[in-house]
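Trainee: Fold the following and give me the result.
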Amino acid sequence: MRQIKAYRRFALSGTPIENSIGELWSIFQVILPGQMPAQKEFRQMAHEKIASLTKPFILRRLKGDVLKELPEKIETVSVSELTKEQKDLYVGYLRKLQQETALSLKENSFQENRMKILAGLTRLRQICCHPSLFIENYEGDSGKLSQLMETVQTAMDNGKRMLIFSQFTSMHEIIASKLQEAGIEYFYLHGQTPSKERVEMSERFNQGEKPVFLISLKAGGTGLNLTGADTVILYDLWWNPAVEDQATGRAHRFGQKNVVQVIRMITDGTIEEKIFELQQKKRALIDKVIQPGETMLSSLSEEDIRELLRI
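Mentor: So this is what the prediction gives:
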């Protein structure tokens, strides 16, 4: 992109910082080449310093600034407990992963074993969701699944219509079987669902057919208008809060007439709590560096100019 010759350049993004501060540097390399220091130096700079450097060139609009008539979005955390069987499995896998990771760090082979460690973290998350996601013949229950079914039933008793997001398609299949047992009708959209069917299902849902929509987090994170829902349940957390925000945006968007409730399901005393903490840190970073409000070049102070030109 930097090879393109252009007199004016603009960058438009809903997620200028999705995973790391380096992504903001990349955007500035396209729109203002040479304005920022070298990438390594940029990454090591204090976030306040980065904010002051980039502030004059960023215009951030929050959803609430643009869509004044948009109803409120209420976010809550629903904490569930592991069952005894789940806890035994979780503790066993956690100890194994801790030993392997400690060995990798001791031998300086962390990068070599990075994928293996990440796979281990995924296993821990799957145990929180439902151990049968990777353990064959698991006969036990899942504390989180039981809590989900209670939440769904309560929501339906109150006339709510909901989207249930998960990143594991096999988890959706387990949820689907539970919904069938309870006699609850649902739509199900995943990565393999053809585009035409996605649109058709979305329209039918918005028209009031069936109260539940199961959606794969990545497949349904963008491009869908599901304002027929007023409750969004995130069954398992994604590392990246921006992906979750895009998912909740399927319901909390232009055309929504009701208050939208977002429920994040977290298992007590597990890796899910740590992921949630990481998410909060990422959100704080984005808010610190990319501040809302309008900053025009005409409002630059002498100090701003000195800083920008490094005088």
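
Trainee: Could you use CA atoms for every contact and neighbour count after this?
Mentor: OK.

Trainee: in which helix or strand would I find the spatially most central residue of the chain?
Mentor: The chain has residue 244 as the residue nearest its centroid, 2.6 Å off, counting by Cα atoms, centre = their mean. Element membership for residue 244 (DSSP states H and E) is helix 241-248.

Trainee: before we move on, what about residue 213?
Mentor: Residue 213 is part of strand 212-216 when elements are defined by DSSP H and E.

Trainee: Output the contacting helices and strands for that strand.
Mentor: For strand 212-216, the helices and strands in contact under the criterion 3 or more Cα pairs under 8 Å, 6 or more residues apart in numbering; DSSP states H and E are strand 162-166, helix 169-181, strand 186-189.

Trainee: now do 10 Å
Mentor: strand 162-166, helix 169-181, strand 186-189, helix 195-206, strand 231-234 (3 or more Cα pairs under 10 Å, 6 or more residues apart in numbering; DSSP states H and E).

Trainee: Please tabulate the ones you listed in TSV and include mean neighbour count and distance to residue 308 as additional columns.
Mentor: TSV is the format used below for these (neighbours: other Cα atoms under 10 Å; distance: least, Cα to Cα, whole Å):
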stretch	mean neighbour count	distance to residue 308
strand 162-166	25	44
helix 169-181	15	48
strand 186-189	18	48
helix 195-206	14	47
strand 231-234	24	42
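
Trainee: For residue 129, find the nearest of the ones you listed.
Mentor: Among these, the nearest to residue 129 by Cα to Cα is helix 169-181 (7.4 Å).

Trainee: show me where this structure has helices.
Mentor: Counting by DSSP state H, residue ranges of the helices within the chain are 22-31, 39-44, 47-54, 63-66, 84-106, 114-129, 143-157, 169-181, 195-206, 241-248, 271-289, 302-309.

Trainee: May I see the buried residues of the last one?
Mentor: So that's helix 302-309. 304, 308 (16 or more other Cα atoms under 10 Å).

Trainee: Helix 47-54 and that one, what's the angle between them?
Mentor: Per axes from the mean of the first three to the mean of the last three Cα atoms, to 10 degrees, the angle that helix 302-309 makes with helix 47-54 is 90 degrees.

Trainee: and for comparison, fold this next one:
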Amino acid sequence: MKYKPHQYQEYATQRIIDTPAIALLLEMGLGKTVSTLTAVDLLLNDYFEAGRVLVIAPLRVADDTWAREIEKWDHLSHLRVSKILGSAAQRRKALKDEADIYVINRENVVWLVTELGTKWDFDTVVIDELSSFKNHQSKRFRALRRVRPMIKRIIGLTGTPAPNSLIDLWPQIYLLDQGQRLGKTITGYRDRFFVPGERDGHIVYKWHQKKEAEDRIYEAISDIAVSMKAEDWLDLPPRIDRTVTIKLNDKAQSLYKKLEKELLLEYQDSDVVATTAAVLSNKLLQMASGAVYDEDRGVKEIHEAKLDSLEDTIEAANGKPVMVFYNFKHSLQRIQNRFPEARILRKGKDGNEDIRAWNNNEIPLLLLHPKSAGHGLNLQESNCQTVVWYDQIWSLEEDQQANARVHRQGQRQSIVVLRLVAEGTMDEEAVAALDRKADGQEALMQAVKARIERIKDE
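Mentor: Take a look at the predicted model:
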């Protein structure tokens, strides 16, 4: 296929070429993969400023998306890809293969750093979903940090740079500039821009921003961060968000309130116990969806109100495919029991076949977990206009990425995102929390969007 880039894609490609360390905060659906590949191809073959290129991505994206994008576009078809996936022996073989671009899943970054050691020879690194390195204590962050001085160019891609708070930014920006803008340590970053909030003894588990911290952070990173929002550049069909209120019956309400108050539901075979606040929150979300795990991992049925609502939604879709996001395994099992035609997205080549079948309208009801289907999947070519969140989640990043599987470039129809929210339950708290986090995310995206406006009029 002939590549006809949008103006913003040309701009993004040029910024990658001009900036040795850059964060492209491209909202989902803006074609960040092809923009990046175009820049990498130029750096490899025109400017000779890249020699050995590594792409770090979520597993399914590493296995499918990058190679598929290269095959899709005429101007990239000459690029050779080696996938550093599978067993250790398969990964070692892939490392030795002659290729232009090597792709590895983020879970194997630690292995790769250990395997190469001081012989690290990737001078250009692309981190697809930079926000997956937001934890400064994670092994993958520490591993990449060790070899960062040996990397000449680094490109970070994400649509959700601060999914929970601006605390998440430090590790991501550090991997780009090695501490030049936000400080060499997370402690120094916190001291400059935050004050301790809630704590447990000496452990602070929530930090509050100092006055004007946002403006100072945005200003500090503005020269290496480019933000673009789909609504600014694409004439996407509208996305309509609706909350579907689910009323629980008296028995379900009673059981919910009992667990919420007493932290215990007694059953003859095995009890349901909430030992901590986190466990209680999780179990209350489960109950809001209709079932809960007991102490023996058995499933206790609570109600079928959400299943009934989902049935109404599928009927209202008038034969068009429906996409459903679930968070709990018992929700998946109960949906499959009620709707035998439902399909899940399998792994590997089977999963690629599922994507093809979905985009060809051969799957009437697709069930996805946001963790496994959130990044890089193109599912917008079907006739689906209805996305349903059966279970509610706390992660803004997973929520935004999941919704963008359908509402993205190439979509020709309006999309309705329905959230099944049980009235008077933890569902309401989870949805409200996402709204609050989205406000902060929007502030970040707007702040670093600077300098993009001027090219619109050129």
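
Trainee: for the helices and strands packed on strand 212-216 of structure 1, which one sits closest to residue 263 of structure 1?
Mentor: strand 231-234 (4.8 Å).

Trainee: Distance of residue 114 of structure 2 relative to residue 139 of structure 2?
Mentor: 12 Å (Cα to Cα, to the nearest Å).

Trainee: nearest to residue 15 of structure 1, of the helices of structure 1?
Mentor: Nearest to residue 15 of structure 1, of the helices of structure 1 and by Cα to Cα, is helix 241-248 at 6.8 Å.

Trainee: Which part of structure 2 matches that closest one?
Mentor: Counting by TM-score structural alignment, helix 241-248 of structure 1 lines up with residues 396-403 of structure 2.

Trainee: what's the average distance of that stretch to structure 1?
Mentor: By mean Cα distance after the TM-score superposition for structure 1, the fitted stretch 396-403 of structure 2 averages 1.1 Å away from its aligned residues in structure 1.

Trainee: list the buried ones in stretch 244-263 of structure 2?
Mentor: 244-246, 248, 252-253, 256, 259-260, 263.

Trainee: My guess is residue 341 of structure 2 contacts residue 364. True?
Mentor: Yes. In this structure, residue 341 of structure 2 is within contact of residue 364 by Cα atoms under 10 Å, at 7.1 Å.

Trainee: Just want to know which of these two has more residues nearby.
Mentor: residue 364 (18 against 12; other Cα atoms under 10 Å).

Trainee: what's near enough to touch that one?
Mentor: Neighbouring residues of residue 364 of structure 2 by Cα atoms under 10 Å, 6 or more residues apart in numbering: 314, 319-323, 341-343, 357-358, 383-384.

Trainee: As JSON lines, the helices and strands packed on strand 212-216 of structure 1 with distance to residue 272 of structure 1 would be great.
Mentor: Formatted as JSON lines, those follow (distance: least, Cα to Cα, whole Å):
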{"stretch": "strand 162-166", "distance to residue 272 of structure 1": "14"}
{"stretch": "helix 169-181", "distance to residue 272 of structure 1": "16"}
{"stretch": "strand 186-189", "distance to residue 272 of structure 1": "24"}
{"stretch": "helix 195-206", "distance to residue 272 of structure 1": "30"}
{"stretch": "strand 231-234", "distance to residue 272 of structure 1": "12"}
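
Trainee: ok, now how distant is whichever residue in structure 1 pairs up with residue 367 of structure 2 from residue 26 of structure 1?
Mentor: Aligning on TM-score structural alignment places residue 367 of structure 2 opposite residue 214 in structure 1. Shown here: residue 214 of structure 1 relative to residue 26 of structure 1, a distance of 35 Å by Cα to Cα.

Trainee: These two - which one has more neighbours?
Mentor: More neighbours surround residue 214 than the other of residue 214 of structure 1 and residue 26, with 22 against 16 (other Cα under 10 Å).

Trainee: can I assume the more buried one is in contact with residue 177?
Mentor: No. Shown here, residue 214 of structure 1 and residue 177 do not form a contact pair, counting by Cα under 10 Å, at 11.8 Å.

Trainee: Need the helices of structure 1 in CSV (columns: distance to residue 260 of structure 1).
Mentor: Shown next, in CSV, are the helices of structure 1 (distance: least, Cα to Cα, whole Å):
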stretch, distance to residue 260 of structure 1
helix 22-31, 31
helix 39-44, 37
helix 47-54, 32
helix 63-66, 14
helix 84-106, 32
helix 114-129, 24
helix 143-157, 12
helix 169-181, 22
helix 195-206, 14
helix 241-248, 9
helix 271-289, 20
helix 302-309, 40
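
Trainee: and the strand holding residue 213 of structure 1, how far from structure 2 on average?
Mentor: By mean Cα distance after the TM-score superposition for structure 1, the fitted strand 212-216 of structure 1 averages 1.3 Å away from its aligned residues in structure 2.

Trainee: Contacts for that strand next, please.
Mentor: 152, 156, 160-169, 171-173, 175-176, 179, 184-191, 201-202, 205, 220-221, 226, 229, 231-234, 247.

Trainee: For the residue nearest to the centre of structure 1, list the residues it contacts.
Mentor: 165, 217-218, 221, 234, 236-238, 264.

Trainee: Tell me which of these persist in structure 2.
Mentor: When you map those onto structure 2 and apply both residues aligned by TM-score structural alignment, their matches' Cα atoms under 10 Å, the shared contacts are 165, 217-218, 221, 234, 237-238.

Trainee: Would you mind listing the two of the residues you listed that lie farthest apart?
Mentor: Among those, 221 and 237 lie farthest apart (Cα to Cα), at 13.1 Å.

Trainee: Could you name every residue contacting both of these two?
Mentor: 165, 243-244.

Trainee: Mind putting the contacts of residue 244 of structure 1 into CSV with distance to residue 104 of structure 1?
Mentor: As requested, these are exported to CSV (distance: Cα to Cα, whole Å):
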residue, distance to residue 104 of structure 1
165, 34
217, 32
218, 31
221, 35
234, 33
236, 28
237, 26
238, 25
264, 33
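
Trainee: now, which of the residues you listed sits nearest residue 15 of structure 1?
Mentor: Of the contacts of residue 244 of structure 1, the one sitting nearest to residue 15 of structure 1 (Cα to Cα) turns out to be residue 221, at 13.2 Å.

Trainee: how far away is that closest one from residue 165 of structure 1?
Mentor: In terms of Cα to Cα, residue 221 of structure 1 sits 9 Å off from residue 165 of structure 1.

Trainee: Tell me the residues that contact both of those two, please.
Mentor: Common neighbours of residue 221 of structure 1 and residue 165, counting by Cα under 10 Å, 6+ apart, are 215, 244, 247-248.
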